[in-house]
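[1] coords please:
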Amino acid sequence: MKRIAVYCGSSFGASEAYKNGAVQLGKELAKQKITLVYGGSSNGLMGAVADAALQEGGHVIGVIPRVLEEREISHKGLTELHTVETMHERKAKMAELADGFIVLPGGAGTLEEFFEVFTWGQIGLHQKPCGILNIHHYYDPLKNLIDHMIEQKFLQEKFRSMVIFEEQPDVLLDQFSKYVPPSIKNFK
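    The predicted structure follows:
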């Protein structure tokens, strides 16, 4: 893995554990010489993961829509900052740049980004791992929902392996190095 896209909240959330987890991930990415690709903001968990990677000498690429950059929330100290016109372009650029995807705690936008790359993997648009850094058990309900989707036959069992749930960044990145994608979605 050379580049990992990280999706996360632009706020810190209700627990200090979320920020601490973002910082741990940023440091671990830098330690393993993996470039962070993220949404380009200086706010919340987005800023925390970027700052931590930069402080440890890592490379950080931000991708931000012009409307957000104009609100002066773009991070000014990144290795690279790509300004795009739309949120769709942002997601496409991040996916293009990344060898894998990690999700930290966040809201609706974070989940939307995760489900898009997860779906793209199912239909064969990429074969990159999708990981959930389950800080402070934030994503336990999502794990249960994925199991429920499988039980109710709306998600094929083989796709459970596409979403790697871990609580520690180093363990998650180790799982990424062993990732074998399942076959693409069978529509029958």
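
[2] all contacts plus neighbour counts: C-alpha atoms, from now on.
    Fine.

[3] Check the gap between the residue lying closest to residue 137 once chain neighbours are set aside and residue 181 for me.
    Among residues not flanking residue 137 along the chain, residue 167 sits closest, at 7.9 Å (Cα to Cα, 6 or more residues apart in numbering). From residue 167 across to residue 181, the span is 21 Å (Cα to Cα, to the nearest Å).

[4] Please generate a structure for the following sequence too, so the two can be compared:
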Amino acid sequence: MKRIAVFCGSSEGSDPKIVKLAYTTGTVLGTKGIGLVYGGAKIGLMGKVADGTLDKNGEVIGVIPHFLKRKEVFHPKITELITVDTMHERKLKMHELSDGFIALPGGYGTLEELFEIITWGQLGLNQKPMGILNPNGFFEPMLQLLDNMVLKGFLKQENRDMLLVDNSIEGLLRQMQQYQPLAIPKWIEKEQT
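    Predicted coordinates:
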């Protein structure tokens, strides 16, 4: 993988271990020569991931909408900053630039980015690996919800299994290297005669 997009919070949250994991994620990417594609901010977990990658002389590409750039939250030291018009264009550009996706803890925006990209995978629009780093069980309630969606017949097990999960960046990267996309995406069926 040449580049990985990371979705995560624009806040640091209240758990110092999560902040440390964000920075470590960046350092591991930089050490392995994997470029970081992210939202372009200098604040929160986003800034920590970027700082970690930069501290290992890694490539960091930020993608930020104009309205956020005007608020001066963009990281001034990254390799490249791409400015787009909308949040949707941001995700499209991040998808275009990346070979895989990782979500760290965050809020609504992080979940929205993760679920849109995994929906694209379910529909066959994205064949790239998608995973979450799950420090201290942060995502356990969400994972239980996904399991309940399978149990209740709203989500197929093979679609649930597209979301890779690990507690360490090294473990998640290993899973991502071995990822095999679904052979037959949802909604794509034989033509009816």
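
[5] re the thing from before, which ones are touching the residue nearest to residue 137 of the first structure?
    Residue 167 of the first structure makes contacts with 133, 134, 135, 136, 137, as judged by Cα atoms under 8 Å, 6 or more residues apart in numbering.

[6] Equivalent analysis for residue 30 of the first structure, please.
    Per Cα under 8 Å, 6+ apart, neighbours of residue 30 of the first structure: 53, 54, 56, 57, 58, 59.

[7] Next, the contact list for the first one, please.
    Yep, that's residue 53 of the first structure we're talking about. 23, 25, 26, 27, 28, 29, 30, 36, 59, 60.

[8] list the contacts for residue 95 of the first structure?
    By Cα under 8 Å, 6+ apart, the neighbours of residue 95 of the first structure are 5, 117.

[9] And for residue 39 of the first structure?
    Contacts of residue 39 of the first structure (Cα under 8 Å, 6+ apart): 6, 7, 46, 62, 63, 64, 90.

[10] Which members of these occur in strands, if any?
    Per DSSP state E, strands hold the following members of the contacts of residue 39 of the first structure: 6, 7, 62, 63, 64.

[11] what about the helices in the second structure?
    Taking DSSP state H to define them, one finds helices in the second structure at 16-31, 44-55, 66-69, 87-97, 108-122, 140-151, 157-160, 169-177.

[12] Now the fourth one on the first structure. Mean distance?
    The superposed helix 87-97 of the second structure is, by mean Cα distance after the TM-score superposition for the first structure, a mean 0.8 Å from where its aligned residues fall in the first structure.

[13] Relative to residue 125 of the first structure, how far out is the residue mapped onto residue 172 of the second structure from the first structure?
    Structural alignment places residue 172 of the second structure opposite residue 172 in the first structure (criterion: TM-score structural alignment). As judged by Cα to Cα, residue 172 of the first structure and residue 125 of the first structure stand 22 Å apart.

[14] Look at these two and report which has more neighbours.
    With neighbours defined as other Cα atoms under 10 Å, residue 172 of the first structure and residue 125 compare such that residue 172 has more, 20 against 12.

[15] OK, contacts around the most centrally placed residue in the second structure?
    The centroid of the second structure falls nearest to residue 102 when counting by Cα atoms, centre = their mean (3.2 Å). By Cα under 8 Å, 6+ apart, residue 102 of the second structure lies in contact with 4, 5, 6, 7, 130, 131, 132, 133.

[16] Setting the sequence-adjacent residues aside, check what's closest to the fifth one.
    Once flanking residues are discounted, residue 130 of the second structure sits nearest to residue 101: 4.7 Å by Cα to Cα, 6+ apart.

[17] my read: that neighbour touches residue 6, true?
    Yes: here residue 101 of the second structure reaches residue 6: they are 5.8 Å apart, a contact under Cα atoms under 8 Å.

[18] More neighbours: which of the two?
    Neighbours per residue (other Cα under 10 Å) separate residue 101 of the second structure from residue 6, with residue 6 holding more: 29 against 25.

[19] Excluding residues flanking it in the chain, which one is nearest that one?
    residue 102 (4.8 Å).

[20] Can you tell me how far the residue nearest to residue 130 of the second structure is from residue 15 of the second structure?
    23 Å.

[21] Same check on residue 4 of the second structure?
    24 Å.

[22] Those two - which one has more neighbours?
    Between residue 4 of the second structure and residue 15, counting by other Cα under 10 Å, residue 4 is the more crowded of the two (25 against 10).

[23] So the more buried one sits against residue 128, correct?
    No: contact criterion Cα under 8 Å: residue 4 of the second structure and residue 128 do not qualify, at 9.9 Å.
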